[in-house]
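[1] Mind folding the following:
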Amino acid sequence: MSEFGATTTTDEVLEDKDLSGKTVFITGGSSGLGQETARAMAAKGAHVIIAARNPKQMEEAVAAIKSDVPDAELDTLTCDLASLESIKEAGKQANDRFEKIDILINNAGVMACPKMETADGFEMQFGTNHLGHFALTKHLMPLVEAGGDKRIVNLSSRGHHFAPTDLDDPNFEKSEYTPWISYGRSKTANVLFTRGLEDRFADKGIHAYAVHPGGIQTNLGRHLTQEDMAFLRKRMEEQAKKAGKTSSFKSILEGAATQVWAATAAELEGKGGVYCEDCNVAEVDDTSTTGGVRSYALDKGEADRLWALSQEMTGETFD
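    A predicted model of the protein is given here:
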């Protein structure tokens, strides 16, 4: 158990850290949790690369961070995770421009959107939240190997409780599309990808961590209807009550703390392939609705099947 918990903030996690000389790459770093993670790590001396699909938003994020951290060392890289072509170009640019990535934080995502497709015809949530990060991580792996910390943090969610992956029907071609089931499948895929990375790269000193940030009101919920918000709020209030808490939502500073902790905690050194929440490693739990990671999200067989399917769908193969 770490000394931190649900209300810990990013600055508290990093209070005694010096990240000078570290290079941190953050997808979705132009808003919400990603921007806060970028700010907090830049404030401790890290060189932070913000990757997002909207250049204007990235410029605004850089300006906001520099207003708080004037000497922040920041770079931006345009990358649309819903396009394999954009991902490939971003990977090429990253390898041309940067020497290493010590910490890769796959933070970007989409939640409970209507049925949509990526540029390559994948169901939007699985395609963006998992396949996009799978392909991008492949292209960035040489830089991660050149880094010192060699940590990969994948943003998952307690939403993985909604559903295991369905690798026989990843694009909802055989079953009726449901936004929350799709979201749950994609968040389970994030944990399975973490397991897959750990199994394949731990012997190179590369370790992967899945993270549930908690319930935070950010633009991740931009697709949510009033009914969706009512469902989510009721579920979170019920979870908070069961856990004996008075508040169901975290602040952005509290929400980003777990990914910052997973990226820097000394106690996680050499111990990847785990799912973290509230700045601690979560227990495997197949019944609780207030915490824990489902066993199906860490299943090696399912992780291997997902890896093979992801390579087939994206056309990208890790060396």
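
[2] contacts, neighbours, all on C-alpha from now
    Fine.

[3] so the residue nearest to Ala303 when sequence neighbours are not counted, which of the three states?
    Nearest residue to Ala303, sequence neighbours excluded (Cα to Cα, 6 or more residues apart in numbering): Leu192, at 4.8 Å. Recorded secondary structure, Leu192: helix (DSSP: H, G, I helix; E, B strand; the rest coil).

[4] Leu192: what's it in contact with?
    By Cα atoms under 8 Å, 6 or more residues apart in numbering, the residues touching Leu192 are Ala297, Leu298, Asp299, Lys300, Glu302, Ala303, Leu306.

[5] Return the members of the residues you listed classed as buried.
    Neighbour-count burial (16 or more other Cα atoms under 10 Å) applied to those gives Ala297, Leu298, Glu302, Ala303, Leu306.

[6] next up, for comparison:
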Amino acid sequence: MVRSASRGWVRSAVKLTNKNVLITGANAGLGYETALDFAERDARVIIACRDESKAAAAKEQIQKATGSQKIFTRRLDLSSFSSIRQFSEDFNRTEDRLDILINNAGIMKHPQAKTEDGFEMHFGVNHLGPFLLTNLLLDIMKTNKGGRIVNVSSIVNYLGRIKWSDLNWEKRRYSPMGAYNASKLMNVLFTRELANRIRGLGITTNSIHPGVVNTTLNRTGGQDLSIMGRLTDFIFNQNFLTISPKQGAQCQIYAAIAPELQNVSGKYFSGCRKLPVGFWNATSSKSAARLWKISEELTGLKS
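    Okay, the predicted model is just below:
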């Protein structure tokens, strides 16, 4: 089978006519470029983000660029379980299908803070939020075979360490970069366990590293004075070391539309190529199952 991408760029002209797509955080950056691409492929695109005015502006820009009248917005705050539950309830009531879910929204190096439900911000927004959202939308995805879930992780998952006894960073000195790295490892572990649980349902899931992208993700730079924190600040401030949002979006687009990935699940991609998922901590089935169980308990999700 011919590969749908080469040199990190999606070359496939696959259309997404009659496909319903949901992208979190699609008002800017990677999410916006992914929404723009899917609109050009004739998909029905739903932009989900916290700021409704920014979502509306993104919708207008995409409509002007593509001529598509199938762009919609919905409010979703991943730092609030009540917002996620309300969003999912409304979505399941008003939509008849979901073919592609891109868990794109996320934060990095956020100052120490907690979500509405009392969880460390990276843990809550980057993992628990997408975990709950995905599970609440699984039933509607089951109605049509071929559904795909793409979780945006990062290469720093290799550096991630999960301290099971202190997931909220209450017993140790807070590290913005450490919290981010751990949440990106959780994305990979979540994907691994989710792939096991949805096997045979006609749905696949994969995680991706988009590259070091010139977006607003590092807008809270300067919060982490560790070596890793300073290094990421330096890298994000050097245009020649980063790639554009359009290029960064290619991997999640590839994971969502490539025909050759129809039956591929639980894997990790970067540059539109499958890579080793990471070190032992990212390949541990025991850790993936443990994280799932804890996440179920913390979100109030029933098995």
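
[7] returning to that earlier point: taking the contacts of Leu192 of structure 1 one by one, which sit in helices?
    Lys300, Glu302, Ala303, Leu306 (DSSP state H).

[8] Contact partners for the counterpart of the first one in structure 2?
    In structure 2, the residue paired with Lys300 of structure 1 according to TM-score structural alignment is Ser285. Ser285 of structure 2 makes contacts with Arg192, Glu193, as judged by Cα under 8 Å, 6+ apart.

[9] Please apply the same query to Asp149 of structure 1.
    With Cα under 8 Å, 6+ apart, Asp149 of structure 1 has these contacts: Asp102, Ile103, Ile206.

[10] How about the contacts made by the first one?
    Okay, so that is Asp102 of structure 1. Asp102 of structure 1 neighbours (Cα under 8 Å, 6+ apart): Lys22, Thr23, Val24, Leu143, Val144, Ala146, Gly147, Gly148, Asp149, Lys150, Arg151.

[11] And it? What does it align with in structure 2?
    Aligned partner of Asp102 of structure 1 by TM-score structural alignment: Asp99.

[12] Could you do the last one as well?
    Aligned by TM-score structural alignment, Ile206 of structure 1 pairs with Ile203 of structure 2.

[13] how many neighbours does that match have?
    Ile203 of structure 2: 23 surrounding residues under other Cα atoms under 10 Å.

[14] now the residue lying closest to it once chain neighbours are set aside: how far from Gly178 of structure 2?
    Closest residue to Ile203 of structure 2 apart from its sequence neighbours, by Cα to Cα, 6+ apart: Gly147 at 4.6 Å. As judged by Cα to Cα, to the nearest Å, Gly147 of structure 2 and Gly178 of structure 2 stand 33 Å apart.

[15] Then Asp139 of structure 2?
    Separation of Asp139 of structure 2 from Gly178 of structure 2 (Cα to Cα): 34 Å.

[16] The two: which is more packed in?
    Gly178 (23 against 13).

[17] Hmm, the more buried one is touching Lys163, no?
    No - judged on Cα atoms under 8 Å, Gly178 of structure 2 makes no contact with Lys163 at a distance of 10.6 Å.

[18] Any buried residues in stretch 14-34 of structure 1, and which?
    Neighbour-count burial for stretch 14-34 of structure 1, counted by 16+ other Cα under 10 Å, picks out 14, 19, 22-34.

[19] What are the boundaries of the helices in structure 2?
    So, for structure 2 - with DSSP H - the helices run 29-40, 52-66, 81-94, 121-122, 129-142, 176-197, 227-236, 245-248, 250-257, 280-283, 285-299.

[20] I'd like to know which of the ones you listed lies nearest to Val213 of structure 2.
    Minimum separation from Val213 of structure 2 across the helices of structure 2 (Cα to Cα) falls at helix 245-248, 5.9 Å.

[21] Mind giving me the packing neighbours of that closest one?
    Judged by 3 or more Cα pairs under 8 Å, 6 or more residues apart in numbering; DSSP states H and E, helix 245-248 of structure 2 is in contact with helix 29-40.
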